[in-house]
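S.K.: Please work out how this folds:
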Amino acid sequence: MTALTARWVVVDIEGTLTPTSQVHVVLYDYARPRLGPWIDAHPSDPVVTEAVAQIRSLGGLPETAGTAEIVSVLHGWMDADQKIAPLKTLQGLIWQRGYAEGDLVTELFPDVVPALRSWHDKGLDLAVFSSGSVAGQVAAFSRTTDGDITSLFATHFDTVNAGPKREAPSYRAIASALGAAAAEIVFCSDVPAELDAARADGWQTVGLARPGEPFADADFGPHLAVRTFAEVSVDLP
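M.R.: The predicted structure follows:
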């Protein structure tokens, strides 16, 4: 087991805490048919109207474009797995309702909650950095295969409040928001490019090379690579 010291542990979600299929199959399939009805059902919600305006702009649609045209753009982004803010916003709202109503349950890898609870109990602070919206993150952790684990996390970051996950300035912004030195933070992700960005800002990094996941056989280069969280310990300095 490799031992690290830090004050914060920041974790990715997809491929790190949950199987990739949790997002690409379960959550995407749940959101896809509900995007249009959600837009139509919330014509006065400022969050929804702002997202729709952004979709029209980013998708090259006229201001008169209707729901069907907007949904077509959204489905295209989903098919290409593009992490575009207004799509993530709408998905997050839909998933939030799905978790609240019990339609959705987040499947976590079995080693995840024991590790998170261990770090939390030791006094480390935990945060999330995911491309999914903050609202979607909180909803996902409110109903999991291990129950409600929202209390384990001190704060959440997404591509809206932090920036792109593969760019070093995003990690600089998170460190500033946490009030922590870069060297006091460990970032855990299954994506080498995200780890590269975090390391470029001075963070410690742990790559999750989980069997059966897309990056199981990736080259993690200078990053510590583990198959499960059971292979690494993190303690306060």
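
S.K.: switch to C-alpha atoms for all contacts and neighbour counts from now on
M.R.: Noted.

S.K.: ok, then the element right after the helix or strand encompassing Val206?
M.R.: Following DSSP states H and E, one finds Val206 within strand 204-208. For strand 204-208, the following helix or strand on the C-terminal side (DSSP H and E) is strand 224-226.

S.K.: and for that following strand, what are the contacting residues?
M.R.: Outside of strand 224-226, the residues within contact range by Cα atoms under 8 Å, 6 or more residues apart in numbering are Thr205, Val206, Gly207, Leu208, Ala209, Arg210, Val232.

S.K.: Show me what the strand holding Val206 is packed up against.
M.R.: Judged by 3 or more Cα pairs under 8 Å, 6 or more residues apart in numbering; DSSP states H and E, the packing partners of strand 204-208 are strand 185-189, helix 192-200, strand 224-226.

S.K.: quick one more, to check against the first:
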Amino acid sequence: MAAIPARAVLVDIEGTTTDVRFVHETLFSVARRDLAGYVSAHAGSPEVEAARGAVARERGAREEAVSDGELAAALLAWIDEDRKETSLKALQGKIWRSAYESGGLRSHVYPDVEPALRRWRDSGVTLAVFSSGSVEAQELLFRHTTAGDLTGLFTRFFDTTTGPKREAAAYQRIAEALGVRPGEVLFLSDVAAELDAAAAAGMRAAQILRPGTARDAGGRHAVAERFDEIAVELAGA
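M.R.: As a prediction, this is how the structure comes out:
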């Protein structure tokens, strides 16, 4: 692959830096196991009440009509659906914090990721993350990896409070927040629809084909199986 000029690299997590199985089989399992207890113990907290409000709105009910038990059941169903609901993601982040900080959880990052990120960062390229998981969950994942604390490599973390990952406007906002033009950003993801949205915003985009990822971008974007197959050069250097 020819070198790609960029001032910033924006990365997805699930299926890109991190094995999908870690997210679905480990993180989601921890959330399922601990969710009901967390809802009960933290009723009234901003995260729990935001989730209660989301469930109530979907049902057309008043928030006070949604009991803790009903809330937990609804959120478990959303986890099973892999619902990209911002309030659910925020709640999951709180649950995962306890698991990470107890030392019982370490996150998976593909071995090619850290060296490539460090190489790009050291060349002057800004690194950022865009994931449907909350900013808190993103920071926890990269702080507690099997390769050590990687949070220092990133300048910013973005979640769906910035906008849906399949809408171009979210990527335009991210470029503005990073202080660069969209065309100076390279977005890496395994999901073609996200790459299409980034490209529609003017970003460069490349699909990461980890094991089990289907090549479904139809030739619209560059393709790589590993981060070390991607050469990034600082734009304007």
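
S.K.: quick one on the thing from earlier: could you export the contacts of strand 224-226 of the first structure as JSON lines, including distance to Phe220 of the first structure and neighbour count?
M.R.: Below are the contacts of strand 224-226 of the first structure laid out as JSON lines (distance: Cα to Cα, whole Å; neighbours: other Cα atoms under 10 Å):
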{"residue": "Thr205", "distance to Phe220 of the first structure": "10", "neighbour count": "26"}
{"residue": "Val206", "distance to Phe220 of the first structure": "9", "neighbour count": "24"}
{"residue": "Gly207", "distance to Phe220 of the first structure": "7", "neighbour count": "28"}
{"residue": "Leu208", "distance to Phe220 of the first structure": "9", "neighbour count": "27"}
{"residue": "Ala209", "distance to Phe220 of the first structure": "9", "neighbour count": "25"}
{"residue": "Arg210", "distance to Phe220 of the first structure": "12", "neighbour count": "20"}
{"residue": "Val232", "distance to Phe220 of the first structure": "16", "neighbour count": "16"}
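
S.K.: Select the longest helix from the first structure.
M.R.: For the first structure, the helix with the greatest residue count under DSSP state H is helix 85-100.

S.K.: So for that one, what gets flagged as buried?
M.R.: For helix 85-100 of the first structure, a neighbour-count test (16 or more other Cα atoms under 10 Å) marks 85-96, 98-99 as buried.

S.K.: That helix vs the second structure, average distance?
M.R.: When the second structure is superposed, helix 85-100 of the first structure averages 1.0 Å from its matched positions, counting by mean Cα distance after the TM-score superposition for the first structure.

S.K.: for that helix, the distance to its chain's centre please.
M.R.: 13 Å (Cα atoms, centre = their mean, to the nearest Å).

S.K.: Check which element follows it along the chain.
M.R.: Heading C-terminal from helix 85-100 of the first structure, the first helix or strand you meet, by DSSP H and E, is helix 112-121.

S.K.: In the second structure, which residue sits furthest out from the middle?
M.R.: The centre of the second structure is farthest from one residue, Ala65, which by Cα atoms, centre = their mean lies 32.0 Å away.

S.K.: Name all residues that make contact with that one.
M.R.: Neighbour list for Ala65 of the second structure: Ala56 [criterion: Cα under 8 Å, 6+ apart].

S.K.: quick one: it from Asp216 of the second structure, how far?
M.R.: Separation of Ala65 of the second structure from Asp216 of the second structure (Cα to Cα, to the nearest Å): 43 Å.

S.K.: Touching, Arg32 of the first structure and Trp77? I think so.
M.R.: No - taking Cα atoms under 8 Å as the definition, Arg32 of the first structure is not a contact partner of Trp77, at 11.0 Å.

S.K.: mind checking how far Leu104 of the first structure is from Thr89 of the first structure?
M.R.: Shown here: Leu104 of the first structure relative to Thr89 of the first structure, a distance of 17 Å by Cα to Cα.

S.K.: quick one: the most centrally placed residue in the second structure and Asp112 of the second structure, what's the gap?
M.R.: With distances taken as Cα atoms, centre = their mean, the residue of the second structure nearest its centroid is Ser131 (2.0 Å). Per Cα to Cα, Ser131 of the second structure is found 19 Å from Asp112 of the second structure.

S.K.: and if you look at Asp82 of the second structure?
M.R.: Distance from Asp82 of the second structure to Asp112 of the second structure, by Cα to Cα: 27 Å.

S.K.: and what of Ala73 of the second structure?
M.R.: Distance from Ala73 of the second structure to Asp112 of the second structure, counting by Cα to Cα: 38 Å.

S.K.: swap in Val11 of the second structure?
M.R.: Distance, Val11 of the second structure to Asp112 of the second structure, using Cα to Cα: 14 Å.

S.K.: More neighbours: the two, which one.
M.R.: A count of neighbours by other Cα atoms under 10 Å puts Val11 above the other of Val11 of the second structure and Asp112, at 20 against 13.

S.K.: can I assume the more buried one is in contact with Thr126?
M.R.: No - the pair Val11 of the second structure and Thr126 fails to qualify as a contact (Cα under 8 Å) at a distance of 11.1 Å.

S.K.: Just the angle for the helix or strand Gln137 of the first structure falls within relative to helix 85-100, thanks.
M.R.: When elements are defined using DSSP H and E, Gln137 of the first structure is found to belong to helix 134-142. Orientation of helix 134-142 of the first structure against helix 85-100 (axes from the mean of the first three to the mean of the last three Cα atoms, to 10 degrees) gives an angle of 30 degrees.

S.K.: Distance from helix 134-142 of the first structure to the middle of the chain?
M.R.: That offset, for helix 134-142 of the first structure, works out to 9 Å (Cα atoms, centre = their mean).

S.K.: so what does it touch, helix or strand wise?
M.R.: Applying 3+ Cα pairs under 8 Å, 6+ apart, one finds that helix 134-142 of the first structure makes contact with helix 85-100, strand 155-157.

S.K.: what about the shortest one, how far off from the second structure?
M.R.: For strand 155-157 of the first structure, the mean deviation from the second structure after alignment is 0.5 Å (mean Cα distance after the TM-score superposition for the first structure).
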